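Student: quick one: sequence plus predicted model below, questions after.
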Amino acid sequence: MITERDQLQPSYTNLIKERDQLQTSYNSIITERDQLQTNYNSIITERDQLQTSYNSIITERDQLQTSYNSIITERDQLQTSYNSIVTERDQLQTSYTNLIKERDQLRTKYTNLTTEKQLQFKIQQTAKEELQSRYNTMRNQMDLLQRERNGLQQKLNDIYTNNARGWLYFRSSFYYISAEKKNWDDSRQYCRERGADLVIINSREEQEFLANVVGSIKGIIAWIGLTDRHTEGRWKWVDGSALITGYWGDGEPNDTGEEDCVEFYPVNKKWNDRQCSATDQWICEKSAA
């Protein structure tokens, strides 16, 4: 009996060891299983989080798509408005073409829809400002033309009115040739009472005009607005300006007997100095402005 027990004892000890080893392996497997379960749970959790993130991204994508569609619609509306403005400004076709070229060049540099929207706004704003500028320019030109027209109409009315009163028009001035005779001072006074003065002859053309007009009246000799009564030999016009070019007759002026005033002989288109107290017809002049 003892012998058999002793024989079984090693087997029993081996079984115990094998059992312990199996128990250790079992425990290791259980630990590994628990770790795998934990990892599995972590992966499940991470998967759920990724699913949530994915869903959020899908939602955000849909919102972005909606915003994109809204921007596209708004851009199309702006394009329609732009085309309407272009249709209404035929007279600015050249400027419009330049703006379209600029818009196309800028479009190639920007693919972002927001940038394109800003570009459309800039093009429209530039077109509006240019249209406003052109409109203001045309308005100013129209106002200027209207003022010029009114001025010309006023001049025509003045010409008609003065012609009816015996005044003749020549190069922005009206001329009146008297029918009666007065001395130089009274002749000048007559002119001044009518907003004029004795004529000042500033050019060869004016001299010829007066010679032709006055010369048509037989035997006329007329006072003009030239005198040296303040300083002998220094001839001045009635506006105080000095004589530059004179059309004196032969030997004139000769100052025979204090001849300080000037009369005009249309027959020979010459001037003569004469006493201011003498009586002649006279020529008045006033501006047509």
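Tutor: Nice, I can see it. Numbers count the residues shown, from 1 in each chain.

Student: rest of the way, CA atoms for contacts and neighbours
Tutor: Noted.

Student: after the top helix by length along the chain, next one along is what?
Tutor: Once the chain is assigned using DSSP state H, the helix that runs over the most residues is helix 2-87. Once the chain leaves helix 2-87, the next helix or strand it forms, by DSSP states H and E, is helix 93-109.

Student: pasting the second one now:
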Amino acid sequence: MDLTFYNSMGYTHLCGTQSVLKLVKTMTLYDQADMLCRNEGANLARPRTSSRWKCMADYVEPRATGVHVWMDITDKNAEGTFVFSDNTPVPLPHYWLPNEPYPPSAPGADCVGIWPSWKQWDDLPCSNGAYYLCEIEF
């Protein structure tokens, strides 16, 4: 597969996955990050498999230490039910930080970011600023 077009847009093909990734190091709100990815034919990154998650985490960890990175997981529609933006369920296993996600009794943390230093997921308010990871799936 010729990846020249994707590379010219700043995307990288990793780990033999069926997608390319681009980390954007601009502090951005979740909905804005989602829109910016979609504007270039991408989505926020979707960890559909354990191997894909490991690849994403390994890619982000040295590039965003100390900064959350948005990916395409939310429970905006139903508290405690985490889905991708296409409404497909997020497959198990999940990679939450200890004590995450917040319990449904603590609403407001509806978007999920990667905490790169720990290579785990963090349940955050969508109004927080974070870097973001765009993905184009083949």
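Tutor: Thanks, I have it. Keep in mind it's a predicted model, so treat the numbers as computed, not measured.

Student: what's the angle from the longest helix of the first structure to helix 93-109?
Tutor: Here helix 2-87 of the first structure runs at 170 degrees with respect to helix 93-109, directions being taken by axes from the mean of the first three to the mean of the last three Cα atoms, to 10 degrees.

Student: mind checking how far helix 2-87 of the first structure is from the chain centre?
Tutor: The gap between where helix 2-87 of the first structure is centred and where its chain is centred comes out at 69 Å by Cα atoms, centre = their mean, to the nearest Å.

Student: repeat that for stretch 32-40 of the second structure.
Tutor: Per Cα atoms, centre = their mean, the displacement of stretch 32-40 of the second structure from the mean C-alpha position of its chain is 12 Å.

Student: can you tell me what part of the first structure it aligns to?
Tutor: Per TM-score structural alignment, the counterpart of stretch 32-40 of the second structure in the first structure is residues 186-194.

Student: if we can go back for a sec, from the contact counts, what lies against the longest helix of the first structure?
Tutor: When contacts are defined as 3 or more Cα pairs under 8 Å, 6 or more residues apart in numbering; DSSP states H and E, helix 2-87 of the first structure sits against helix 113-164.

Student: same for the helix it packs on, what does it pack against?
Tutor: Contacts defined by 3+ Cα pairs under 8 Å, 6+ apart place helix 113-164 of the first structure against helix 2-87, helix 93-109, strand 167-170.

Student: reformat the ones you listed as a markdown table; add distance to residue 121 of the first structure and mean neighbour count.
Tutor: A markdown table is the format used below for those (distance: least, Cα to Cα, whole Å; neighbours: other Cα atoms under 10 Å):
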| stretch | distance to residue 121 of the first structure | mean neighbour count |
| --- | --- | --- |
| helix 2-87 | 8 | 12 |
| helix 93-109 | 11 | 13 |
| strand 167-170 | 58 | 17 |
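
Student: any chance of these in JSON lines, plus distance to residue 143 of the first structure?
Tutor: Supplementary listing: those in JSON lines, determined by distance: least, Cα to Cα, whole Å:
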{"stretch": "helix 2-87", "distance to residue 143 of the first structure": "25"}
{"stretch": "helix 93-109", "distance to residue 143 of the first structure": "24"}
{"stretch": "strand 167-170", "distance to residue 143 of the first structure": "28"}
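
Student: before we move on, the earlier item: in the match of stretch 32-40 of the second structure, which residues are buried?
Tutor: Taking 16 or more other Cα atoms under 10 Å as the neighbour-count basis, stretch 186-194 of the first structure is seen to contain the buried residues 187-188, 190-191.

Student: so what touches it?
Tutor: Contacts to stretch 186-194 of the first structure, defined as Cα atoms under 8 Å, 6 or more residues apart in numbering, come from residues 181, 197-198, 223, 225, 281-282, 284-285.

Student: same check on stretch 63-75 of the second structure?
Tutor: With Cα under 8 Å, 6+ apart as the contact definition, stretch 63-75 of the second structure has outside contacts at 25, 30, 33-34, 43-46, 81-85, 90, 110-117, 130-134.

Student: and with 6 Å instead?
Tutor: The contact list for stretch 63-75 of the second structure, computed with Cα atoms under 6 Å, 6 or more residues apart in numbering, reads 44-46, 81-84, 110-117, 130-132.

Student: quick check, residue 23 of the second structure in contact with residue 133.
Tutor: Yes: between residue 23 of the second structure and residue 133 there is a contact under Cα atoms under 6 Å: 4.5 Å.

Student: for the second structure, what spans make up the strands?
Tutor: Along the second structure, counting by DSSP state E, strands occupy 12-13, 19-28, 43-44, 69-74, 111-115, 120-124, 130-137.

Student: whereabouts in the first structure does the first one align?
Tutor: Aligned by TM-score structural alignment, strand 12-13 of the second structure corresponds to residues 168-169 of the first structure.

Student: that stretch vs the second structure, average offset?
Tutor: By mean Cα distance after the TM-score superposition for the first structure, the fitted stretch 168-169 of the first structure averages 1.0 Å away from its aligned residues in the second structure.

Student: gap between that stretch and the chain center?
Tutor: Distance, stretch centre to chain centre, for stretch 168-169 of the first structure: 41 Å (Cα atoms, centre = their mean).

Student: contact partners for the corresponding residue of the first structure for residue 108 of the second structure?
Tutor: When the structures are aligned by TM-score structural alignment, the residue of the first structure matched to residue 108 of the second structure is residue 258. Applying Cα under 6 Å, 6+ apart, one finds that residue 258 of the first structure lies in contact with residue 275.

Student: and the residue nearest the centre of the second structure?
Tutor: Residue closest to the mean C-alpha point of the second structure, counted by Cα atoms, centre = their mean, is residue 71 at 1.4 Å.

Student: and that one, what's its match in the first structure?
Tutor: By TM-score structural alignment, residue 71 of the second structure lines up with residue 224.
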